[in-house]
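# the sequence and its predicted three-dimensional model are supplied below.
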Amino acid sequence: MDFSPLTDALASKSYHRIADICDKLMLQVAYEGISFRDEWPYAIHLLGHIYVDDINSARFLWKMIPFDVKESKPEISAVWKIGQRLWTKDYGGVHEAIREFNWSPECHTVVAAFSELYTKRMFELLVSAYSTISIQDTSLFLGMSEDDAANYAVQQGWTVDAASRMLTVKKQVVAKEQKLDPSKLQRLTEYVFHLEH
């Protein structure tokens, strides 16, 4: 089995491509009738779906993995623990699941990239959902200590009230769609017409 597309994606840190590559390879292997049971990179494949926030496909893949493979390779179960936390929207639990396993070098880079991406996603969620939030809750969502979470938020332009231990969210500036003035469009049309004739 040629895993070079997967190896290349990992080497180039194109983690968003992992799930698609593995899905296509799995279909190819199934079509060719090749047994891949023990050497398939299930942990990486699961991580690929988790990285692109495709938990339904991750659940489906998890159900396909033979029980004895899950039992013999604890890293697969550790990856699925992240998936379970995402499925149940246990935001703090996602970070715990990431931290509590000693990842192989192969998975470590993908898990670290996912952790960073997940923290950004959670921060965007906080920005869209809150105008003020406690430092404690922020640290839970971001998977950081309270001090680190407060510092992270302040770096993003939020303000902190040390007395109440509350953060005031800085809303993102939404670009407004410009309306086209019909008179300007008419003048532009006349100008172009004049240039052409």
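Looks like it arrived, so ask away.
# make it CA atoms for all contacts and neighbour counts henceforth
Will do.
# quick one, strands of this protein?
132-134, 159-161, 166-168 (DSSP state E).
# which one of the ones you listed lies nearest to residue 37?
Closest approach to residue 37 among the strands of the chain is made by strand 132-134 (47.0 Å; C-alpha to C-alpha).
# what about that closest one, distance to the chain center?
Averaged C-alpha coordinates place strand 132-134 at 24 Å from its chain's average position (C-alpha atoms, centre = their mean, to the nearest Å).
# against which helices or strands is it packed?
With contacts defined as 3 or more C-alpha pairs under 8 Å, 6 or more residues apart in numbering; DSSP states H and E, strand 132-134 has these neighbours: strand 166-168.
# buried set for the longest helix anywhere in the chain?
Ordering each helix of the chain by length in residues (DSSP state H) puts helix 105-129 first. Of the residues in helix 105-129, 107, 109-111, 114-115, 118-119, 122-123, 126-127 count as buried by neighbour count, 16 or more other C-alpha atoms under 10 Å.
# any idea how far residue 26 lies from residue 5?
Applying C-alpha to C-alpha, to the nearest Å, the value for residue 26 to residue 5 is 13 Å.
# ok, residue 95 next?
According to C-alpha to C-alpha, residue 95 and residue 5 sit 29 Å apart.
# hold the first one in mind and look at this next one:
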Amino acid sequence: MDVSVSGAGAINYEDRLLMIEQQELESQQGHLPPEIYCEFIALYLLQGDLNNCKLLWKRIPTEVKADCAELASLWEIGKCLLKRDLSGVFQKCNGHAWSGVTQNIVDDLKCKHKEKCIDLICKTYSTITAESAASILGCSVDECLTLSAQLGWEIEQDRKTLRPTKQQRKANVSIDNESHLQKLTQYISFLET
């Protein structure tokens, strides 16, 4: 996943997160502009790093939180994720007009969350009502039925009951053993010093 940052070209979300973390450390009094805080929280949410997101929210100055509606809206998404409110995440993502880079990150977050919800439904339910699935997926019943057909789920005659099929697991990506060994060696060396 890439994000275009003004003047910097397309960069990886993980790299951008590291840049913002470094920027926060180097800034005077550890404060950033509100739009950077928005991007910061959105990136933590996208990565599923709710602990760091929560800690970031606590250290953002109160006046910045009060003045930036987008920041508060992002935190609402974070609270839904913390409470495991699946449909609430979609409602909060769709309930705000996001700006620039934040819009791209929120769009990617919605896609990632939808994939997780689909996987959860497949693992959890042998049958589910279309209404319940639509609620979990944050969409209308008609959209849910269309998505179900695309996923190859059985749709009963009454069009009210779905039979999700188990998703095929993607083949494990080959692991670069040499890089893992190097990281482990560095970690052990660090512990020994």
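Yep, that arrived. Keep in mind it's a predicted model, so treat the numbers as computed, not measured.
# those helices in the first structure, which residues are they?
4-11, 18-32, 42-51, 55-64, 67-72, 74-87, 91-99, 105-129, 135-142, 146-155, 182-196.
# just give me the mean distance for the shortest one relative to the second structure.
Its matched residues in the second structure lie on average 0.5 Å from helix 67-72 of the first structure after superposition (mean C-alpha distance after the TM-score superposition for the first structure).
# that helix maps to which residues in the second structure?
Alignment note (TM-score structural alignment): helix 67-72 of the first structure is matched to residues 62-67 of the second structure.
# in that stretch, what counts as buried?
Burial within stretch 62-67 of the second structure, assessed by neighbour count using 16+ other C-alpha under 10 Å, is assigned to 64-65.
# thinking again about what came up before, tilt between the longest helix of the first structure and helix 4-11?
60 degrees (axes from the mean of the first three to the mean of the last three C-alpha atoms, to 10 degrees).
# just checking, what packs against helix 105-129 of the first structure?
Using 3+ C-alpha pairs under 8 Å, 6+ apart: helix 105-129 of the first structure touches helix 42-51, helix 91-99, helix 135-142.
# just send those back as a markdown table, with mean neighbour count and distance to residue 164 of the first structure too.
Conversion of those to a markdown table gives the following (neighbours: other C-alpha atoms under 10 Å; distance: least, C-alpha to C-alpha, whole Å):
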| stretch | mean neighbour count | distance to residue 164 of the first structure |
| --- | --- | --- |
| helix 42-51 | 24 | 36 |
| helix 91-99 | 18 | 22 |
| helix 135-142 | 21 | 9 |
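# ok, the nearest residue to residue 65 of the first structure once chain neighbours are set aside to residue 80 of the first structure distance?
Excluding the flanking residues, the one nearest residue 65 of the first structure by C-alpha to C-alpha, 6 or more residues apart in numbering is residue 42, at 7.7 Å. Per C-alpha to C-alpha, residue 42 of the first structure is found 10 Å from residue 80 of the first structure.
# shared neighbours of these two, which are they?
Among the neighbours of residue 42 of the first structure, none is also in contact with residue 80 (C-alpha atoms under 8 Å, 6 or more residues apart in numbering).
# related to what we said a few turns ago, most tightly packed of the strands of the first structure?
strand 166-168 (a mean of 20; mean count of other C-alpha atoms under 10 Å).
# give the aligned range of that one in the second structure.
For strand 166-168 of the first structure, the matching stretch in the second structure spans residues 161-163, with TM-score structural alignment as the criterion.
# what about that stretch, how far off from the first structure?
Comparison of stretch 161-163 of the second structure with the first structure after fitting gives an average deviation of 0.6 Å (mean C-alpha distance after the TM-score superposition for the first structure).
# in space, what's closest to the residue most central in space within the second structure - neighbours in sequence excluded?
The C-alpha lying nearest the average C-alpha coordinate of the second structure belongs to residue 46 (C-alpha atoms, centre = their mean; 2.8 Å). What sits nearest to residue 46 of the second structure in space, not counting adjacent residues and going by C-alpha to C-alpha, 6+ apart, is residue 109, at 5.1 Å.
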